[in-house]
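>>> this one's sequence-less:
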């Protein structure tokens, strides 16, 4: 068994674009759930909205900054449309509504009536919308090796995508750190603990929830952009499983913490890659085929989420006194 190659592949997931995208999506979910207590089970919908907004605007000839603003604006509109009729719901009722809303976004995206706009179930090819992002890179078009890791500087799975992706994650973590220490953030945490008590103090709980939903949705839209830069925009790749992966990452790292989503994303993808790589190298094809190994890896993810909720709901970095799962 080639342990050097296995460990190199697993270590590469630490700073992979996908890891950064999921970390940023979990930061947004952390604003929803960790700070405000909103059971949003449709975070993947915000990623898909952001990805479509960015890709469609770029294909239409808009510059990079304008395409990013379109993605953010689309997420804000979606959050407001979702929040107006639903934010008075609590717990599992809100979870049902949000997961349904995300499914609506996915089904609309794959609708054949919108083939010219969204590409339907085939999605939008990456080479149609990546040019403006790659043109912004200050690096020459070459391949760069840093230690055992070798990637192109400007192509899809590049150092440039990694640099921008993790830069955005760092800014998002800084923003959340500032929020946690602000009066606005303290109101959100008060809503999470007892919204009736916050309402009795004269605070507009509905307004604060809406602001939280919008902010977390914007982080989700930015995560969607980072997620599709190394690949295509494919609606079925951002469905219900993605939301559950984001929840696993948040609970693994620790909700209501600054770096919990980042740590959770790194551990999640490194462990998953390590499990799959070891099984591919060590288990004969006659015992477990490649597709079965893929499925087994996700089974481990499901078991991990169950064990987290049962034995350590506050996550690795979380404080049990600060937050425990409560879906009342």
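Nice, I can see it. What you are looking at is a predicted structure, and each value in this text was computed from that prediction instead of being measured.

>>> going by C-alpha atoms from here, please, whenever you check contacts or count neighbours.
Fine.

>>> residue with max distance from the center of this protein?
Residue distances from the centre of the chain (C-alpha atoms, centre = their mean) peak at residue 286, which lies 36.0 Å from the mean C-alpha position.

>>> the closest residue to residue 279 other than its chain neighbours is in what secondary structure piece?
Of all residues not flanking residue 279 in the chain, residue 293 sits nearest, at 6.7 Å (C-alpha to C-alpha, 6 or more residues apart in numbering). Applying DSSP states H and E as the criterion places residue 293 in helix 290-311.

>>> please compare the first structure with the one that follows:
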């Protein structure tokens, strides 16, 4: 087995755009669930709106890259309002069903040929990178070392993504230390008690849905910066991965989503490279394809064990746990 290649591919995910994008989206999900207690299973919809809003704005309407990003974030905020008005008064399990259905509706809208002129339906969109890459402050060349070696465009995507992630973490940290954040945590624990104090619980939930959705859309933008935006990327598995990341790192934590994203994708990369190699060597009695699928089973079992034995996550505090009624 080529351990050098296996470890190199695994370590490469430490600063991968995919890892950064999922860390951003999981940070938004932490606002929804970890701090507000909203059981949102529709984060894939927010990411899709961020990515498609950016790509369509640049390709079809000729906006600059930063303008396209603002459009993607605005669409996510609008989607949060449209989604939240009829659903935020629902019980947690009903909210989960509605949000996962809403995310699927968003994905199918981008898949249908009705909007083919703008979305290119199931084939997705590409070729929107010129403006973003034109703003690259790094001269042409190769940067980094070992598994962390990229050209100027790869470095620019990572630096920009890390800047967005740092801004999101700082925003969440500031909000949760503010009176607004303390009210939000109170709603998570007992919204009836908060309502009895004269607070507008619905308004706070809506604000949390918007803030978390916009952060998730930022993750969706980073996700499509290196390559293309394709509707098949926004299936329910994306949302389930985000929940795994959130629960792994800690739902009501500032850095938990980022840590969870790094660990999740490094483990996925390690298993994705190691298991097929073991199958080829005859150590595992299965084909390469079956070995590749086995990693999802192992990750699922790991998630079950985390929920059973450490439900607060790696960085979580058990006193911050909330049991959604």
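Cool, the structure landed. Predicted, not measured: the structure shown is a model, and the values here were computed from it.

>>> can you give me the TM-score here?
TM-score for the superposed chains, counting by TM-score structural alignment, normalised by the length of structure 2: 0.96, backed by 322 aligned residues with a C-alpha RMSD of 1.3 Å.

>>> comparing the helix holding residue 293 of structure 1 with structure 2, how large is the average distance?
Following the fit onto structure 2, the mean deviation recorded for helix 290-311 of structure 1 is 1.8 Å by mean C-alpha distance after the TM-score superposition for structure 1.

>>> onto which residues of structure 2 does that helix map?
Using TM-score structural alignment, helix 290-311 of structure 1 corresponds to residues 288-309 of structure 2.

>>> what residues of the matching stretch count as buried?
288, 291, 292, 294, 295, 299, 303, 306 (16 or more other C-alpha atoms under 10 Å).

>>> for the residue nearest to residue 323 of structure 2 when sequence neighbours are not counted, grab the count of nearby residues.
Nearest residue to residue 323 of structure 2 in three dimensions, chain neighbours excluded: residue 189, at 8.0 Å (C-alpha to C-alpha, 6+ apart). Counted with other C-alpha atoms under 10 Å, residues neighbouring residue 189 of structure 2 total 20.

>>> so stretch 173-181 of structure 2 corresponds to what in structure 1?
Using TM-score structural alignment, the residues of structure 1 aligned to stretch 173-181 of structure 2 are 177-185.

>>> give me the stretch of structure 2 that stretch 199-211 of structure 1 matches.
The aligned range for stretch 199-211 of structure 1 is 195-207, by TM-score structural alignment.

>>> and the end-to-end length of the matching stretch?
Using C-alpha to C-alpha, to the nearest Å, one end of stretch 195-207 of structure 2 lies 16 Å from the other.

>>> which residues are in contact with it?
36, 38, 80-81, 84-85, 88-89, 183-184, 187, 191, 194 (C-alpha atoms under 8 Å, 6 or more residues apart in numbering).

>>> in it, what's buried?
Applying 16+ other C-alpha under 10 Å to stretch 195-207 of structure 2 flags 201, 202, 204, 205, 206, 207 as buried.

>>> which element, helix or strand, includes the fifth one?
Using DSSP H and E, residue 206 of structure 2 falls within helix 201-224.

>>> comparing that helix with structure 1, how large is the average distance?
Superposing on structure 1 and averaging over aligned pairs (mean C-alpha distance after the TM-score superposition for structure 1), helix 201-224 of structure 2 comes out at 0.4 Å.

>>> translate residue 97 of structure 1 into the numbering of structure 2.
That one, residue 97 of structure 1, aligns with residue 98 by TM-score structural alignment.

>>> who's in contact with residue 85 of structure 2?
Going by C-alpha under 8 Å, 6+ apart, residue 85 of structure 2 touches residue 206.

>>> helix/strand/coil for it?
Under DSSP: H, G, I helix; E, B strand; the rest coil, residue 85 of structure 2 falls in the helix class.
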